[in-house]
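Q: prediction below, plus the sequence it came from.
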Amino acid sequence: MAAPAFRWTWFPLETSIRLLVILLLAFLANRLLRMMTNWLVKPASAATRISQMREQQKRTLAGVLYSGGTVLILGLALLTALPEFGFSVTPIAALGGLASVALGFGAQNLIRDVISGFLIVFEDQYVVGETIRVGEALGCVEHFTLRRTVLRNEKGSLVTLANGEIRQVANLSRDWSQLYVDVQVVAEEPVDAALAALEKVASELRADAKWSAALVEGPQVLGVEALTLSGATLRVQVRTLPDRQDDVARELRRRIQLRFEREQIRLTGVQRVELVGTARSSEAEISGHLTQK
């Protein structure tokens, strides 16, 4: 006759000691795990942006490792303590095997999300605090777990994305960002005079110490981008430090407007045109880091 899965017993001294030892070992293992993750995220010695980004990456990785390690420690402690309460671990292990098979069929999306989360961390695709674009979603990464990524968009809304659904990530906070400003000049205005005015604006921006620190390359006047019956479209290209492209674009538009007013060159518009990859669109952006799965 098979032994019952559960047999109640009073707690003798030896059992109590073993339970205390199990709890103590679990506590010490968790403390050791905490010390290791704290060591992993020790502050960077340099104050450069790259060092700060590395520190953010380590903090994200440490959080993932601590969460997973804590679950593992608690699970092992529970399995070790169950026999002390009279439970037989063998039926529980059998049930665990059946549960794992059921999870394999019923939790495929969850498993896919977790695996994708590990890949995001270990491939260094993005970290908390960086600005990314995932499909139509654009925002700052406010929270990250193995299952999901939470973005805060420019309207202040929280956007939650399952990691398994992320196929392509444009990271706008790595290396550099690039922007284009299109200037529409009235057809009656001389194009050469407008190009010369743009060159003056570009030189002044490069010479300004306040703004030159945010520039990586340019501004560069590319020339005439398009011709229509209403006039000519002139394009300026600027490469900036990560997350500074919006500030530089606003300042560049302001200076263009003032310069053209002084030289009495009529405009029909000054707008920012952005690009994603090599596909052109009315509003997109080039980043120095693009990850596609």
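A: Yep, it's here. Numbers count the residues shown, from 1 in each chain.
Q: could you use CA atoms for every contact and neighbour count after this?
A: Will do.
Q: in stretch 143-157, which residues are buried?
A: By neighbour count with 16 or more other C-alpha atoms under 10 Å, stretch 143-157 contains the buried residues 144-153.
Q: cool, and stretch 238-255?
A: Within stretch 238-255, the residues that count as buried by 16+ other C-alpha under 10 Å are 238-245, 248-249, 252-253, 255.
Q: this protein: strands as residue ranges?
A: Secondary structure of the chain (DSSP state E): strands at 131-134, 137-144, 148-152, 158-162, 168-171, 177-186, 215-228, 231-240, 267-273, 275-276, 279-280, 286-287, 289-292.
Q: mind checking which of these is nearest Ile17?
A: Nearest of the strands of the chain to Ile17, taken as C-alpha to C-alpha: strand 137-144 at 40.0 Å.
Q: centre of the chain to that closest one, how far?
A: What separates the centre of strand 137-144 from the centre of its chain is 6 Å, taken as C-alpha atoms, centre = their mean, to the nearest Å.
Q: ok, structure two:
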Amino acid sequence: MNSIMNSINSRLGKVNILNLEITLIDIVEKLITTLILFILIKISIRAINKLIDKFFNGQRKLKYKIDDKKSTTFSSILKSIVRYTIYFIGGINILDIYNIKTAPVLATAGIGGLAIGFGAQNLVKDIITGFFILLENQYSVGDYIKIDSYEGIVEEMTIRATKIRSFEGDLHVIPNGKIEIVTNKSRGASRAWVDVSIAYEEDVDNAIKVLKEICSKITKENVNIIEGPTVLGVSNLGESDVVISIIAKTKSMQHWSVERDLRKLIKNEFDNRGIEIPYPKRVIVNENDK
């Protein structure tokens, strides 16, 4: 009797060891397959991104080419779509590796229903809003825009979010679904505005005459100026200064540069002509002085 039991236990032990070995081999195979799949996903994304860059770089050399900003925007959006698509396909295959059947679920619910079922309503909203932003050409990569309290240069656009870089260097990532009002400051000409202060003791007419000469000079030298500059005249009477305003129309986003050049020329010319630019003064009266 004992010999029979020992024989049964011995056989059961061999079976358990065999099953354990099979299980370990199966797990290792699945992990290796998953790792290879991840590598293939990364390689595929990089390869397709290079093809997209090659296509749009070649398009820039054609006679009837797309605007550079639009070309960069389309490239960014297309890369985003490719990335999400490959990740989705890869995720389905990984689930299949671990015997999680996704085909019946996708067949009955559909991809859109599956996304909403997982609580991805915001994702769907972001994608739809991003599509209309692109369709209506509200802004492009490289544009200077303002969204709510955030403003800066559009650095990247995807089907889900817009990334803008502020002048302080901060990167703001804004979901497309959160974008309601957009102010695009890059479309059309920009306005340059310079206020010039002179002392009350100065001759206003003479100062205006000098400013007109400066404006005439910078118009010929600065290619960023479209119209003007024009001396508007006295715009304010301050506590210690008379303010004369100058306005000009410039190429998009070039108004800051034109304003800086104008101020430099005005300062140098006023110094040469002896026209005083006022600065705060303090007069101290000593009661003991008679």
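A: Received the coordinates, thanks. What you are looking at is a predicted structure, and each value in this text was computed from that prediction instead of being measured.
Q: let's have the buried residues of stretch 143-157 of the first structure in a markdown table, adding distance to Asp113 of the first structure.
A: Formatted as a markdown table, those follow (distance: C-alpha to C-alpha, whole Å):
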| residue | distance to Asp113 of the first structure |
| --- | --- |
| Phe144 | 12 |
| Thr145 | 10 |
| Leu146 | 7 |
| Arg147 | 5 |
| Arg148 | 7 |
| Thr149 | 10 |
| Val150 | 14 |
| Leu151 | 16 |
| Arg152 | 20 |
| Asn153 | 22 |
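Q: with respect to Glu188 of the first structure, which of the residues you listed is nearest?
A: Nearest to Glu188 of the first structure among those: Asn153, at 41.4 Å, using C-alpha to C-alpha.
Q: trace the closest one over to the second structure, please.
A: Structural alignment (TM-score structural alignment) places Asn153 of the first structure against Ser166 in the second structure.
Q: hang on, Thr268 of the first structure packs against Asp182?
A: No. Between Thr268 of the first structure and Asp182 there is no contact under C-alpha atoms under 8 Å: 10.7 Å.
Q: just to revisit the earlier point, could you dump the strands of the first structure to CSV with distance to Phe85 of the first structure?
A: Shown next, in CSV, are the strands of the first structure (distance: least, C-alpha to C-alpha, whole Å):
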stretch, distance to Phe85 of the first structure
strand 131-134, 50
strand 137-144, 38
strand 148-152, 37
strand 158-162, 40
strand 168-171, 50
strand 177-186, 61
strand 215-228, 66
strand 231-240, 64
strand 267-273, 68
strand 275-276, 61
strand 279-280, 65
strand 286-287, 58
strand 289-292, 51
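Q: Ala102 of the first structure: which of the ones you listed is closest?
A: Here strand 158-162 is closest among the strands of the first structure (C-alpha to C-alpha), at 21.4 Å.
Q: mean shift of the closest one relative to the second structure?
A: Per the superposition on the second structure, strand 158-162 of the first structure and its aligned residues are separated by 2.0 Å on average (mean C-alpha distance after the TM-score superposition for the first structure).
Q: count the residues that sit near the closest residue to Thr291 of the first structure other than its chain neighbours.
A: In space, and not counting its chain neighbours, Thr291 of the first structure is closest to Val169: 5.1 Å by C-alpha to C-alpha, 6 or more residues apart in numbering. Counted with other C-alpha atoms under 10 Å, residues neighbouring Val169 of the first structure total 18.
Q: could you do Ser240 of the second structure as well?
A: Around Ser240 of the second structure there are 15 residues (other C-alpha under 10 Å).
Q: who are the contact partners of it?
A: By C-alpha atoms under 8 Å, 6 or more residues apart in numbering, the contact list for Ser240 of the second structure reads 199-200, 278-280.
Q: so which of those residues hold up in the first structure?
A: Contacts from those that recur in the first structure, judged by both residues aligned by TM-score structural alignment, their matches' C-alpha atoms under 8 Å, are 199-200.
Q: if I look at the nearest residue to Leu151 of the first structure once chain neighbours are set aside, how far off is Leu234 of the first structure?
A: Leaving aside its chain neighbours, Leu151 of the first structure sits nearest to Val141 (4.6 Å; criterion: C-alpha to C-alpha, 6+ apart). Using C-alpha to C-alpha, to the nearest Å, Val141 of the first structure is found at 35 Å from Leu234 of the first structure.
Q: map Leu258 of the first structure across to the second structure for me.
A: In the second structure, Leu258 of the first structure lands on Asn268 (TM-score structural alignment).
Q: so what's the residue count around its match?
A: Around Asn268 of the second structure there are 11 residues (other C-alpha under 10 Å).
Q: look up how far Gly169 of the second structure lies from it.
A: Relative to Gly169 of the second structure, Asn268 of the second structure is positioned 33 Å away (C-alpha to C-alpha).
Q: repeat for Leu135 of the second structure
A: 29 Å.
Q: Val194 of the second structure too?
A: 26 Å.
Q: again, but for Glu239 of the second structure
A: Distance of Glu239 of the second structure to Gly169 of the second structure, given as C-alpha to C-alpha: 38 Å.
Q: repeat for Ile244 of the second structure
A: Taking C-alpha to C-alpha, one finds Ile244 of the second structure at 34 Å from Gly169 of the second structure.
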